[in-house]
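> just the structure for this:
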Amino acid sequence: MTMGMHRFEKQYNSAKIALWKSSLTKEDKESIELFLKDCKTRGVKYARLVKLCRTLIKMGSILETTYEKARMKAIKELVHHYVDGDYSEWARHDIKVIIKQYYAWLNKGKYPNHVAWINTTIKKQDKKLIYDGELLTRDEIDKAIEVCDHPRNKALLAVLAESGARIGEVGNLTIRQINLDPNGCVVTVQGKTGSRRLRLVTATPHLVTWLNNHPDRKNPYAPVWMNIGCKNYHREMGYGGIRKVIQNAFKKAEIKKRCNPHIFRHTRASQLAHYLTEFQMNTFFGWVQGSDMPALYVHISGKDLDEHMLKINGLKHSERPIYSKPKNRICPRCKQINGPDALYCAKCAEIVDPALALKIQMQTTEKPMQKVKTPFLEWLQKDPEMRDVLKRKADEFRGGDLKI
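Predicted coordinates:
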């Protein structure tokens, strides 16, 4: 059984050990462990269990009493500690949710009065947007991929950029979740809202090149992203390893922007907000239908406002072109999809570059013609009259520079 991208099961076990080593009372420790077991039984993922455990330990150390004995004054002081502290709006929101969730569990599903007052809604004006200048440009993405010196790293960045999937969804991919077809490939990812199919086109050549060189490519259950260095050789890459690949690529490409896997998701969502409906955005990015996330990225992209302002000012404005780059090259022999800069097919080595194919064809045609031309010219030059004719014609053509 895979332990997943972030090794959350291992982290969960470590968090429980930390719980019992903490300064909380025995009653609180036992209660929290029962709460975690109940959450696990209800299908809560290890990642969330780790968050719950660590947060309850931290909050318990701030409370001046036990969770069971805490009342309105103690809870208000706890909430104010986080509201007034240096925490993001989303971190404060999550802490409030955990407080209410835990006390509802203690109170058999109902919020007691001393936590019912806590408002977990984030106001629209408090939702921090990522600025357009912080997103990656197409040129920056292409450059980051280009500077990678291993096909695995090129494929990883290309898939993150085109899929816009969560790092856990991309990182947990196995070979059997990738299905190649004439249009590229379809990747089936497993996320928060279940599994979904993602169509990839521009990332396909890099992905195919890596899969052709994958050390365990014949095993459909093998992780797509395997370690290739000395440490944990041929084992599934962890979050730290993937982040390191991105950091190295950004450094080589001299990209001075946020350097984390999620920046690719932000960028892709902002790009597609111009073209997809909210329903399509929710489906593609794995958000529940009715989520306000699509509207957030439409706001970032300025999709509606830009177009209206240009019209108001009488500026000529054509429809925004869908992003396009040089087309992938399809091998005429095996139909393999290769990158736009490929000279030869990655699968069968057939020439896929039209210019190279024409050059080789011309060279192939010229060689037998040269065998005919050389003896024929030698024969003509033996005739004095023909030699004079050739000399005169050559002088006319080349300005008299040609010597015979």
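
> rest of the way, CA atoms for contacts and neighbours
OK.

> quick one: the helices in the stretch 251-400 of the chain?
Taking DSSP state H, counting those that start in this stretch, the helices of the stretch 251-400 of the chain run over residues 262-272, 278-285, 293-301, 303-312, 354-381, 384-398.

> here is a second sequence; please produce its structure as well for comparison:
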Amino acid sequence: MRRRNELTEEEMKIIKKTISDDEAFDLFFRDCYLRNLRPATIEYYKNEFHAAKKFISIPLVECEQKGIEELILQSKKVMKITTINTRLRALRAFYNYLNKNKLIEKNPMKNIKLLRDRQKTIETLDNKEIEALIRVLRKKKTFIGFRDEVVLLVFLDTGVRLSELIGIEVDDVRDNKIIIRKTKNLFERIVYLSDTTQEQLKRYLMIRGYVETNKLFINRDNKELKPHSIQTSFSKYGKEAKISKRVSPHTFRHTMAKRMIMAGVDAFSLMTILGHSDMTITKRYVNLWGPDIEQKHKQYGALKGLKL
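Next up, the predicted model:
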């Protein structure tokens, strides 16, 4: 029997130079290290790739657009839209790298868009809730309680991220400002402290004293403070203060942003203070506080004062 002239898809796969998932991962993460991506970003990629393989039955390097679409459909049954989009961003970075370096013929993410999701109002704390948190901390009369009061003041004064706060060293504190070195976008920036925070920080440094680590905030064993410890503690303080909202470092960052906006700070200055890479997220902050915008409209609306 005479052979067909054209090769089948299976035969073409044998001829084609292929790369395994492990080889692709090695190359991708090597590139991540060369670009000096944050360890947290690299860990995020690793976790998302591992999770994606549970939904895709073939090697990721062999996946086509239909495979990604099937992943989305299956994921929607068990995940929130934000979680799916987080996974899609990781896969997009992976396939873009492979396609750019000609390690795969087609990019399965080329025509895949992030899923539309409703923009939720970001929760922030009001004056009474902040004061209730401070009261809970002051009742403790412990080193940890006072340390966390200062941590709260720094969060609310500067809007720093949790990872940035953990990275602050004693030498980074300069009178009314702190140099933030461990930033998300690798650009150092300066944040400023109110008189209240300055005074409490000075008292904290006196009580802290000299310890082996140069990190500003330490635990009861005089060791470097861990992010999880701060998150867990403030969640517990929120419950003690009978605050129904989520109490977390991210909530403090949003609260700071809102208070600055309502005080009249311009978006560009806020972007610089918060360390945003572009104006996109800052604009979202400006547009999010519905009830406050409504109040401003009532106060300053164009028709106010007209006798019509």
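
> overlay the chains and give the TM-score.
Here the TM-score for the pair of chains, by TM-score structural alignment, normalised by the length of the second structure, is 0.80; 273 aligned residues with a C-alpha RMSD of 2.4 Å.

> follow-up on the earlier one: let's have the helices of the stretch 251-400 of the first structure in TSV, adding distance to residue 9 of the first structure and mean neighbour count.
Shown next, in TSV, are the helices of the stretch 251-400 of the first structure (distance: least, C-alpha to C-alpha, whole Å; neighbours: other C-alpha atoms under 10 Å):
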stretch	distance to residue 9 of the first structure	mean neighbour count
helix 262-272	22	21
helix 278-285	25	18
helix 293-301	29	19
helix 303-312	42	12
helix 354-381	52	11
helix 384-398	80	13
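
> how about CSV for these, with distance to residue 63 of the first structure added?
Listed next are these as CSV, based on distance: least, C-alpha to C-alpha, whole Å:
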stretch, distance to residue 63 of the first structure
helix 262-272, 34
helix 278-285, 39
helix 293-301, 35
helix 303-312, 47
helix 354-381, 71
helix 384-398, 97
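
> among those, which comes closest to residue 244 of the first structure?
When these are compared by C-alpha to C-alpha, helix 262-272 sits nearest residue 244 of the first structure, at 13.5 Å.

> give me the mean deviation of the closest one from the second structure.
After superposition onto the second structure, helix 262-272 of the first structure sits on average 0.8 Å from its aligned residues (mean C-alpha distance after the TM-score superposition for the first structure).

> start and end residues in the second structure for that helix, please.
Mapped onto the second structure using TM-score structural alignment, helix 262-272 of the first structure covers residues 250-260.

> could you find the counterpart of residue 34 of the second structure in the first structure?
Match for residue 34 of the second structure (TM-score structural alignment): residue 41.

> err, residue 197 of the second structure, not the other one
Residue 197 of the second structure maps onto residue 203 in the first structure, by TM-score structural alignment.

> hang on, the earlier thing: and the gap between the match of residue 34 of the second structure and residue 35 of the first structure?
Taking C-alpha to C-alpha, to the nearest Å as the measure, residue 41 of the first structure falls 10 Å from residue 35 of the first structure.

> so for the two, which residue has more residues nearby?
Legend: neighbour count by other C-alpha atoms under 10 Å for residue 41 of the first structure and residue 35, higher for residue 35 (19 against 10).

> show me what counts as buried in the helix or strand harbouring that one.
Element membership for residue 35 of the first structure (DSSP states H and E) is helix 26-41. Across helix 26-41 of the first structure, burial judged by 16 or more other C-alpha atoms under 10 Å covers 28, 29, 31, 32, 35, 36, 39.

> from these, which single one is nearest residue 74 of the first structure?
Of the buried residues of helix 26-41 of the first structure, the one sitting nearest to residue 74 of the first structure (C-alpha to C-alpha) turns out to be residue 28, at 15.6 Å.

> the closest one against residue 63, yeah?
No. Look at residue 28 of the first structure against residue 63 with C-alpha atoms under 8 Å: they stay out of range, at 11.6 Å.

> how many neighbours does residue 56 of the second structure have?
Residue 56 of the second structure - counted by other C-alpha under 10 Å - has 15 other residues nearby.

> which residue in the first structure aligns with it?
Looks like residue 56 of the second structure aligns to residue 63 there (TM-score structural alignment).

> and the gap between its match and residue 69 of the first structure?
10 Å.

> likewise for residue 314 of the first structure?
Distance of residue 314 of the first structure to residue 69 of the first structure, given as C-alpha to C-alpha: 67 Å.

> and for residue 254 of the first structure?
55 Å.

> who's more crowded, those two?
Neighbours per residue, other C-alpha under 10 Å: of residue 254 of the first structure and residue 69, the larger number sits with residue 254, 12 against 8.

> grab the nearest non-local neighbour of residue 66 of the second structure.
residue 108 (7.9 Å; C-alpha to C-alpha, 6 or more residues apart in numbering).

> just the strands in the stretch 201-350 of the first structure please.
329-330, 337-338 (DSSP state E, counting those that start in this stretch).

> can you check which part of the second structure the first one sits on?
Read it as strand 329-330 of the first structure. Counting by TM-score structural alignment, strand 329-330 of the first structure has no counterpart in the second structure.

> thank you, goodbye.
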